[in-house]
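[1] sharing a sequence plus its predicted fold:
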Amino acid sequence: MKILFVDDEQMILDGIERNLFDSDWEVEVACGGEEALEMLADEDFDVIVSDMLMPKINGVELLSEASKIQPHLVKIVLSGHADQDMSMQAGFVAHQWLDKPCDEKVLMETLSHIEEGLANQPNHSIKKAVSNANVLPTPPVTFTKIKKILSNDGENLDGVADLISQDTPLTAKVLQLTNSSFFSRGKTIYDVREAIVRLGVELVNSIVLLTETYANLPNNKDINFIEEQEKCLLISSLVVHMVSPEQREAAILTALLHQIGKLLLLQVFPEKAEQYSGILKANSYSELKELEEEVFDTNHGKVGAYLLFLWGFPDEIVEGVAKHQDKEHLINSDFGISAAVFLSHMLIERKKIDDDFVEELKITESLSKWEKIANQILSDA
């Protein structure tokens, strides 16, 4: 793995080189944004780690330009000084934020984790597209409603939380920023209302506006993304009945986000949108993984998980999204979040689940109970 570190203080760069001297990574440094852009134009890198407050070209400007030069880059901020506005902007051009000074162990673990994630996603075109997709498409109607609530009653946290929770991409972005090290000073937040409390209404309002600026909803008449998001909400309502109390928060978030890769597949392969919409309409969800891999050489679970991994989501959620379609993995693992999300999706779509699969998972007795709950959720919707 080849890493470019950027800072305007040579002493800091010298320290990084010393600390990583014995690593297996190829480490290069650039003193300032101008030198970094010159290096990016001449050499390929896997990861860029940049300071925020630098003269001439700041970290936000550098990472924005770096994305244009090398879209596959994993972009990390390593900074100890930045105002709230710049930090929020960094969340739209960087995948993760690390505080400076950063403990050497934390830095090594973060980079090792990224190396592992890069190795698990061998498709270069997917890496390129996903790494550059810092913000996912969000229906404009959501922005309109949220802005109306914020303008009429800035303290209506429940109303804002309800709307954001109905919008999968915006949920992902708000939670990503909430759990970044700049804003996070405690436990990992899975609940949108808690995230709003932590961030504050003004910051959430800015996130909504910035997301609207970056959003680029694919123009596809055959796929209704609002319906897809509503389905994820129903699935999240069912999945809590299948997992242990300790897993419920993570299971809800995994259910909300498990379809996120579909949006990315359409962003990466717009020319295949019509073919993909035909596959989605004509086939059961249980067959979708194999059909996607025939068309895209990957599947929406793997692509969505890669994005969430880059954004620094907890491993249990990344794995839940990555594995929820992988039936071989599900039958060879203890019943958990991935299996619960897959089954919830099948039940909400009222699709038949193979008897052999049910027997392998040892859920014959539970399935009839879950079917009744799913039917009640659908009737109440």
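    Arrived safely, thanks for sending.
[2] every contact and neighbour count from this point should use C-alpha atoms.
    OK.
[3] how far away is the closest residue to residue 62 other than its chain neighbours from residue 4?
    Sequence neighbours aside, residue 33 is the residue nearest to residue 62 in space, at 5.9 Å (criterion: Cα to Cα, 6 or more residues apart in numbering). Separation of residue 33 from residue 4 (Cα to Cα, to the nearest Å): 11 Å.
[4] about what we covered before: next, count neighbours for the residue nearest to residue 62.
    26 (other Cα atoms under 10 Å).
[5] over to residue 198?
    Residue 198, neighbours per other Cα under 10 Å, totals 17.
[6] I figured it hits residue 178, correct?
    Yes - using Cα atoms under 8 Å, residue 198 is in contact with residue 178, at 7.1 Å.
[7] which element is the closest residue to residue 323 other than its chain neighbours on?
    Sequence neighbours aside, residue 338 is the residue nearest to residue 323 in space, at 5.9 Å (criterion: Cα to Cα, 6+ apart). Assigned by DSSP states H and E, residue 338 belongs to helix 337-348.
[8] which other helices and strands contact that helix?
    If contacts are counted by 3 or more Cα pairs under 8 Å, 6 or more residues apart in numbering; DSSP states H and E, helix 337-348 sits against helix 225-239, helix 248-257, helix 315-323, helix 364-380.
[9] included below, for side-by-side comparison, is a second structure:
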Amino acid sequence: MRILFVGNEASLSLELMAYLTDLGEDWQVETVADGNAAMEMVANTPIDVVIAAPVLPDLTTATLLGQIRTLRPETSRIAMVDPEQAQRGPAARLLGVAHRFLSMPLMPEALLEAVTSLEELRELLDNPRLRSTIGRIEKLPSPPHLYLSLVHALEDNEGADANDIAKLVSADPAIAAKVLQLCNSAFFSGGRSIADLRTAVTRLGVATLRDLVLASEVFSVQTLSPEERNAMQQRALLSSRLAAKILPSTSAELGSTASLLADIGLLLPGVRDERAGPADDQDERPGHSEAGAYLLGLWGLPMPIIEAVAFQRHPQSSSLRSFWVTGAVHVATSLISGDPVDEEYLRRVGVLAKLPAWRDQADRLLGLAEEEA
């Protein structure tokens, strides 16, 4: 394992360096002070993991990790965030290029957990059987182009106003109409009629509108009957709303999007619906969780979302030992679908006491959906 730290000495504690040294020869640690030196090293030498400080003397952390994604897409990219960043959440641009975020000061155990988890996920998605199944599909669902355009526009112009965003969405009349329909559903509008996209942006916020665009695009596929498509979309939207309530505001957007996409693997042919029951010994089809995670990886979505989709059914299989996006997606999708929640997992990560309140929130959302139907 070759790890490259990018940043000054203040980013790395003596305890951390001693810990890594004690892991033995299998872990080789390199350090450079700035982004350009890091890019030169990555260009000339395969690196397994790059860990970048919040502030670099020559480049932004997002620019560096984006360049490394181009140079070495197989390299795991970790961004360190200072306490202030951790409270307000990482910038949208950084979310698109970092696989994982670690708070400063960086604790040895947190680093080891993050690297182990990324390795595990890479092994899962590099499953030859899964690759073969997906590779036989003649036409994969297209990436959600409007959603990705919206994300990129917000990355390039963080000051984009409601008019800019509404104009982008209105360029696709079919999606715009679907977004307005969803905005006026009971669990989004709160009884207030929303008649135009600009009002939708203002009232709902960019994050919610972005998820509605994503839902409109993803569930427009023709592989399902209209009834199946509507049921799947409603389940996804309810799970998305619940996950956003479960997580703190800094992670709510990630949890919301991951829950929205949790069952996207069901849109692929030759995939097993894991909610239908355990696979028998003769069934070699991949489960919809890992198939969906693989598809999202092909689309280039952020790694926390991919990981949450992959481990949604079995969060204990993830090496991540804290309750974050994966845990919230597991709880949200299970409660909305009526599936059992892994209470042992919740006990292990210290949030089991919150489950009754989450059940109540899920029941309220399901009640709103029933009233609307």
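    In hand now; what should we look at? Given the structure is predicted, the values throughout are model-derived calculations rather than measurements.
[10] TM value for the aligned chains?
    Here the TM-score for the pair of chains, by TM-score structural alignment, normalised by the length of structure 2, is 0.47; 263 aligned residues with a Cα RMSD of 6.3 Å.
[11] from residue 321 of structure 1, how far off is the residue nearest to residue 62 of structure 1?
    36 Å.
[12] residue boundaries of the helices in the stretch 251-373 of structure 2?
    Applying DSSP state H, counting those that start in this stretch to the stretch 251-373 of structure 2 gives helices spanning 288-299, 303-310, 325-337, 343-348, 355-372.
[13] of all these, which lies closest to residue 22 of structure 2?
    helix 343-348 (27.7 Å; Cα to Cα).
[14] which strands and helices lie in contact with that closest one?
    Using 3+ Cα pairs under 8 Å, 6+ apart, helix 343-348 of structure 2 sits against no helix or strand.
[15] buried residues, it. List them.
    Across helix 343-348 of structure 2, burial judged by 16 or more other Cα atoms under 10 Å covers 345-346.
[16] in a markdown table, list the helices of the stretch 251-373 of structure 2 along with distance to residue 258 of structure 2.
    Output for these, formatted as a markdown table (distance: least, Cα to Cα, whole Å):
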| stretch | distance to residue 258 of structure 2 |
| --- | --- |
| helix 288-299 | 10 |
| helix 303-310 | 5 |
| helix 325-337 | 7 |
| helix 343-348 | 19 |
| helix 355-372 | 17 |
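[17] closest one to residue 187 of structure 2 among the ones you listed?
    Here helix 355-372 is closest among the helices of the stretch 251-373 of structure 2 (Cα to Cα), at 6.2 Å.
[18] could you give the number of residues near residue 199 of structure 2?
    16.
[19] same check on residue 228 of structure 2?
    The number of residues near residue 228 of structure 2, taken as other Cα under 10 Å, comes to 12.
[20] with the one 3 residues further on instead?
    Residue 231 of structure 2 has 12 neighbouring residues, counting by other Cα under 10 Å.
[21] for the one 3 residues further on, same thing?
    With neighbours defined by other Cα under 10 Å, the count for residue 234 of structure 2 comes to 18.
[22] host element of it?
    Going by DSSP H and E, residue 234 of structure 2 is part of helix 226-246.
[23] list the helices and strands that helix packs on?
    helix 249-260, helix 325-337, helix 355-372.
[24] and the last one with helix 226-246, angle?
    Which is helix 355-372 of structure 2. 140 degrees (axes from the mean of the first three to the mean of the last three Cα atoms, to 10 degrees).
[25] residues in contact with helix 355-372 of structure 2: which ones?
    185-187, 238, 242, 246, 332, 335-336 (Cα atoms under 8 Å, 6 or more residues apart in numbering).
[26] tell me the two of those that are most distant?
    Top of the distance list for the contacts of helix 355-372 of structure 2 (Cα to Cα): 185 and 246, 21.0 Å.
[27] now do the buried residues in stretch 35-42 of structure 1.
    36-37, 39-40.
[28] what's around residue 171 of structure 1, how many residues?
    Other residues close to residue 171 of structure 1 by other Cα under 10 Å number 21.
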